[in-house]
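1. Pasting the sequence and the predicted model now:
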Amino acid sequence: MHRISFIIIILGMSLLTACTTMVPRERLPYPLTDESFGDPVKVVTIPLPVIATSPNEGAILGGLTAFLLHNDRDEVNTLIAPQVNFNENFGTTFSLYGAFFPLPSRNWEFNLSKSTNVNEDYEVKFRDKTLLDGKLETTAFLYKFSDGSARFYGFQSDSRQENETNYADKEYGITAGVGYDIARNFQILFGERFRRVSIKEGAVEKVPSIHDLFTEGQVPGITGFTTHAQKLSLIFNTLDSRDMPTRGLFAKATFETSSELLGSDVDYNHYEVELKGYLPLNEARYISVARFAYNQTLGNKVPFLERSILGGETTLRGYGRNRFIDSSYLLCNLEERIRLFRWSVFDVTTDWEVAPFIDLGAVMESLDQARKSSFEFNPGIGFRAVVRPNIVGRVDIGVGSEGPAVFVGLGYPF
């Protein structure tokens, strides 16, 4: 949910200044450092402009300073990034992002963000896979946010641009999971999810409010809803890295159920299948990446934000988040990650990548109603700076039928 719009990597590098300092470890207490750090600690300080835009939010301008703390193996184990930016809809936003990688199998991150108008975001994520000789994996995500840029156009793939509406998506909740490796490359995962959503007036005054065009009868959940769901997944994974894979396969089949008996407003089920593949060439200078996904939601009066959704920085990158909503979707992402060069900038070794991509997807009531005319074709190109083993900054530019979209953020899209 956070968009710590923390890198415009390709643009304006000549304008950036940075420095490397050696700081006594006693001045950087836990969790900034731990026993994996030497003394003194190498800290690379990088000021960066924030120049971002998206179909929902519009232009964002500002700046941040990234502090990269290196352990005794000269790997970035801690990232801290305070940021200030401005947007015409949200006013001035102050945020603080942190990511911590104490072990290859343990990491956590937080984001604290507050705008002068509507928007706020408070998140904590945690992952650990050190228990039971590395066979048990636990994850948790605790959040509270308000997004005043949210959009709704109606259901189905032919929802019209002239029906665009705005609202503030106010949520709090928690998602937790426990996975166990039942065999080589196989994991079974049990998950629990609680979500409380309120739909309020948005921050984009030039776009009509969702309550002006739609009613609860037309759009279930438009007055808010509660979800308490349980999930079961079976995962097959041969990837060589969780966060920065260069080779291997990943397949996941998921069933999730939401029940009124356990606190949800409505009974419904989710079914999802996802397949990802990574094929490296020329010592991983070229990595061909493909993802295929199918999602189905079954139930009556399912809240609109609990249905199958496409659009945004990880699905259809030619559109804003949640652009297409219905009871099911089909999605295909193809991407070629090309390492242009490896360069040490500010004492940080970075892989500079370009990634042409194609996103193809459609929403529909059910799979048998999929039509060729329903699919959206989004070509585009991405630019990435990769600091191994755990940090990716990216800019993705996608083109849809309603124009281009630019997304800036952290991590690979898939």
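-> In hand now; what should we look at?
2. C-alpha from now on. contacts and neighbour counts both.
-> OK.
3. For the nearest residue to Asp267 once chain neighbours are set aside, give me its contacts.
-> Nearest residue to Asp267, sequence neighbours excluded (CA to CA, 6 or more residues apart in numbering): Ser259, at 4.6 Å. Contact partners of Ser259, counting by CA atoms under 8 Å, 6 or more residues apart in numbering, are His228, Ala229, Asp265, Val266, Asp267, Tyr268.
4. Pretty sure the fifth one sits against Gly299.
-> Yes: judged on CA atoms under 8 Å, Asp267 makes contact with Gly299 at a distance of 6.5 Å.
5. re earlier: and the gap between the residue nearest to Asp267 and Asp265?
-> 8 Å (CA to CA, to the nearest Å).
6. Number of residues surrounding Tyr294?
-> 19 (other CA atoms under 10 Å).
7. Correction: the previous question concerned Arg384.
-> By the criterion of other CA under 10 Å, Arg384 has 28 neighbours.
8. Ok, Tyr122 next?
-> Neighbours around Tyr122, by other CA under 10 Å: 20.
9. Helix or strand: which one has it?
-> strand 120-131 (DSSP states H and E).
10. Quick one: residues contacting the closest residue in space to Ile10 that isn't next to it in sequence.
-> Excluding its sequence neighbours, the residue lying closest to Ile10 (CA to CA, 6+ apart) is Phe383, at 7.1 Å. Phe383 is in contact with Ile9, Ile10, Trp352, Glu353, Val354, Ala355, Arg394, Val395, Asp396, counting by CA under 8 Å, 6+ apart.
11. Phe375 now?
-> Ser157, Leu360, Gly361, Ala362, Val363.
12. Validate this expectation: the residue nearest to Ile10 resides in a helix.
-> No: judged by DSSP: H, G, I helix; E, B strand; the rest coil, Phe383 forms no part of a helix; its state is strand.
13. Take this one as well and set it beside the first:
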Amino acid sequence: MKLNLPSVSLKRMTFPAFLFASLVFFSGLFAQTVENPVQISVKPASPVVHPGEQSALIVTLRIPQGFWIAASTHATRITPIADQVFQFQPPRFPRPDVAGVPVHLGTRQVYTGEVQAVVPFTVSPGAAPGAYTITLEITYIPALNAGELSTHFKEPYTTRIRVVFGGGGGGNPGLPQPARRPVPPDFLVKERKLQLPAPLSSMFYTWSEQSAVPRFLHRLFIDPPNHGKHIQTVWTPVVGSTENNGQSLGMGVALMNVTREGIMTGTLQFRGLYNEYAGATAGMEVISCPAAYFNYRFSAEISEDKNRQARFHMENLTLGKNDRFGFELQANAFQDPRYRFSGLGGATNEEDQTNYTHEEFGGFLDVYWLPVNHWRFFVGGRIRSVDVKRGADRLADDFPYTVDVAAFRNVPGIDGATVVGQEAGFVYDGRNQEFTPSRGTYFKFTAEFNQVTSSPKPVSTYGRFRTEFRRYFSTVDKRYTLLVRNSLTFTTSEKIPFFDQATLGGLENLRAFDLGRFYGQHAVFGSVELRYQAMHKVMMGFPMDLEVAPFVDFGQVFNSTDFEGEFNVNPGLSLRVLNKPNIGLIVNGAVGQDGVIFTGGVDFPF
């Protein structure tokens, strides 16, 4: 086995499919909507104290309707700045609630409504008379049902207190006590209405909720009654360049489904572009996340050169009493003339690359049972009917067609095949939220039994076992998050259709290679990634986090006897623009044996 530690080569560079450049360009024009959702005030129990006397500071946190903050000491902290005049005791908090938020991830102690915390202190006996400023640093994490937002870390709050001579010195039995109270129903995080000059007012138009378009879109996004959301238009450039798909340039318009806090829960986008391999292209995409563990995505695209695509994915784990049942559904019907194939195994080279049209109809359906928090079990079925044809006309001068290469004539599935399978497995999900998590463990095990139902049959039946592991570690302020990942695929036969073999490359694994770069009987993959929150900024009214994440990916495909070729070890850097807790734009750049490759796109970030 040869270890591949790549040198930097810039013979080919690519970058991701969607760049919402207007988010950055116009970010300074919009007001913060959820920058400080919790109202915090600090005041002394008594504005006048005496040397040697006991007193306290009262910290009031007013949490809006629909929000909560974690009650654990590492998530909500009140830290007085050291002072020789005042000796502080640990803060005292009221009793929290126990709630199952986010759903399916166990219970935790949380605060809602108005929370009054008390910070006792004693005035030094030798304190000089006069007015003093006391500063508290407060850390808290506001959260919605779908998950946590950005951490407010060591925010300073001050109050004034006066020390006078005379009286006191014997303690104060009347110290205030921690308490909780409800907040009014109309105590909400409210969006500031944007006042923009023309033509920006039409480019970023907010629709009246009484008109027909928002009413239709809220049904499309599966919003519940009294959702409190609105529809906002956003015009965006569409810029992309990947090795497989080629360069694209165009424009798009998105109708965003936005909460009053500035959280995007859905979008309907229409786009028109020109792609160098597929020609003039029109497409649309709808994404919605109505609730935690309930989301769907549909995309469709048509081009002048053979490209026809329709894909649908839905996850809903909120069915039945107490959300104990659910399903995951994927349906595909597409024809894409830009697919690449370099052969089987880890020893393939970029120079072996060929082009073909991948036609596929199929999908899968898994049914879930969630007997207890953190655990879910599933059974399901899958079908893939694939045909392999000549690729894009515009690529004929650059790559040979896969079906015309003599060396690939004996590759299983090169003439197409149909695979039908059944699967079962389980998931342990101990993350703090489904998307953009910062701590916890995720593990998934899947066992499959598959049948090749078409002729010729390179093999009639085969089994496959897959594991996926993720472990998240973060600092208290979530400024740094360490992600360790590992996955393993084991297949019982190496004679299965090539398109259904274990594969590496793309956005989610071995990011130094484009999608489908390696195919093999088995695959092993690992990654270590350190995410750093470099900036929190409002862009077009949406609170966004910019994360910078250096990483190292490693892995390879192999057969039952040994590793072939080079075991890849690929360093890289990821940029993540996140609208927590749901949607993000991910850009990855990594160095591998094919040079420097960029991958990315808009998705639900893991």
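-> Arrived safely, thanks for sending. If you're wondering where the values come from, they're calculated on a predicted model, not measured in any experiment.
14. just checking, which of the contacts of Phe383 of the first structure belong to helices?
-> Judged by DSSP state H, those include no members of helices.
15. can you redo the residues you listed as CSV with neighbour count and distance to Asp169 of the first structure?
-> As requested, the contacts of Phe383 of the first structure are exported to CSV (neighbours: other CA atoms under 10 Å; distance: CA to CA, whole Å):
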residue, neighbour count, distance to Asp169 of the first structure
Ile9, 17, 30
Ile10, 15, 32
Trp352, 19, 35
Glu353, 21, 34
Val354, 21, 33
Ala355, 21, 32
Arg394, 26, 25
Val395, 25, 25
Asp396, 24, 24
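16. Which of those are retained in the second structure?
-> With both residues aligned by TM-score structural alignment, their matches' CA atoms under 8 Å, the contacts of these that the second structure also has are Trp352, Glu353, Val354, Ala355, Arg394, Val395, Asp396.
17. which of the residues you listed lies closest to Glu216 of the first structure?
-> Asp396 (35.2 Å; CA to CA).
18. follow-up on the earlier one: in the second structure, which of the contacts of Ser259 of the first structure remain in contact?
-> Shared with the second structure, among the contacts of Ser259 of the first structure: His228, Ala229, Val266, Asp267, Tyr268 (both residues aligned by TM-score structural alignment, their matches' CA under 8 Å).
19. Please tabulate these in CSV, including the columns secondary structure, neighbour count and distance to Tyr319 of the first structure.
-> Converted to CSV, those look like this (DSSP: H, G, I helix; E, B strand; the rest coil; neighbours: other CA atoms under 10 Å; distance: CA to CA, whole Å):
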residue, secondary structure, neighbour count, distance to Tyr319 of the first structure
His228, strand, 23, 29
Ala229, strand, 23, 28
Val266, coil, 20, 29
Asp267, coil, 20, 30
Tyr268, strand, 22, 27
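20. Now tabulate those residues in TSV and tack on distance to Ile4 of the first structure.
-> Listed next are those as TSV, based on distance: CA to CA, whole Å:
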residue	distance to Ile4 of the first structure
His228	28
Ala229	29
Val266	34
Asp267	35
Tyr268	33
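21. how close does the residue nearest to Asp267 of the first structure sit to His228 of the first structure?
-> Ser259 of the first structure is 7 Å from His228 of the first structure, by CA to CA.
22. Quick check: neighbours shared by those two?
-> In contact with both Ser259 of the first structure and His228: no residue, using CA under 8 Å, 6+ apart.
23. show me where the stretch 301-450 of the second structure has strands.
-> Applying DSSP state E, counting those that start in this stretch to the stretch 301-450 of the second structure gives strands spanning 308-319, 325-341, 354-369, 375-390, 417-429, 440-452.
24. what's the shortest one aligned against in the first structure?
-> The counterpart of strand 308-319 of the second structure in the first structure, using TM-score structural alignment, spans residues 120-131.
25. Mean deviation, the matching stretch versus the second structure?
-> After superposition onto the second structure, stretch 120-131 of the first structure sits on average 1.5 Å from its aligned residues (mean CA distance after the TM-score superposition for the first structure).
26. May I see the buried residues of that stretch?
-> Glu120, Asp121, Tyr122, Glu123, Val124, Lys125, Phe126, Arg127, Asp128, Lys129 (16 or more other CA atoms under 10 Å).
27. Figure out how far it is from the centre of its chain.
-> Here stretch 120-131 of the first structure is found 14 Å from its chain centre; the criterion is CA atoms, centre = their mean, to the nearest Å.
28. before we move on, what about stretch 16-36 of the first structure?
-> 27 Å.
29. got the buried residues for it?
-> Thr20, Arg25, Leu32, Thr33.
30. what does stretch 55-70 of the first structure give?
-> Buried residues in stretch 55-70 of the first structure (16+ other CA under 10 Å): 55-57, 59-70.
31. Tell me the spacing between Phe110 of the first structure and Gln83 of the first structure.
-> Where Gln83 of the first structure is concerned, Phe110 of the first structure sits at a distance of 14 Å (CA to CA).
32. Who has more neighbours out of those two?
-> Each of Phe110 of the first structure and Gln83 has its neighbours counted (other CA under 10 Å); Gln83 has more, 23 against 19.
33. who touches whatever residue of the second structure lines up with that one in this structure?
-> The equivalent of Gln83 of the first structure in the second structure is Arg271 (alignment by TM-score structural alignment). For Arg271 of the second structure, the contacting residues are Val238, Gly250, Met251, Gly252, Val253, Ala282, Gly283, Met284, by CA under 8 Å, 6+ apart.
34. And the third one? What does it align with in the first structure?
-> Looking back up the chat, that one is Met251 of the second structure. In the first structure, Met251 of the second structure lands on Gly63 (TM-score structural alignment).
35. Which strand or helix spans that match?
-> For Gly63 of the first structure, the element it lies in under DSSP H and E is strand 58-70.
36. And the next helix or strand past that strand?
-> strand 76-87.
37. Mean distance of that next one to its aligned residues in the second structure, please.
-> Following the fit onto the second structure, the mean deviation recorded for strand 76-87 of the first structure is 1.5 Å by mean CA distance after the TM-score superposition for the first structure.
38. Counting neighbours, what do you get for Asn410 of the second structure?
-> Asn410 of the second structure: 10 neighbours (other CA under 10 Å).
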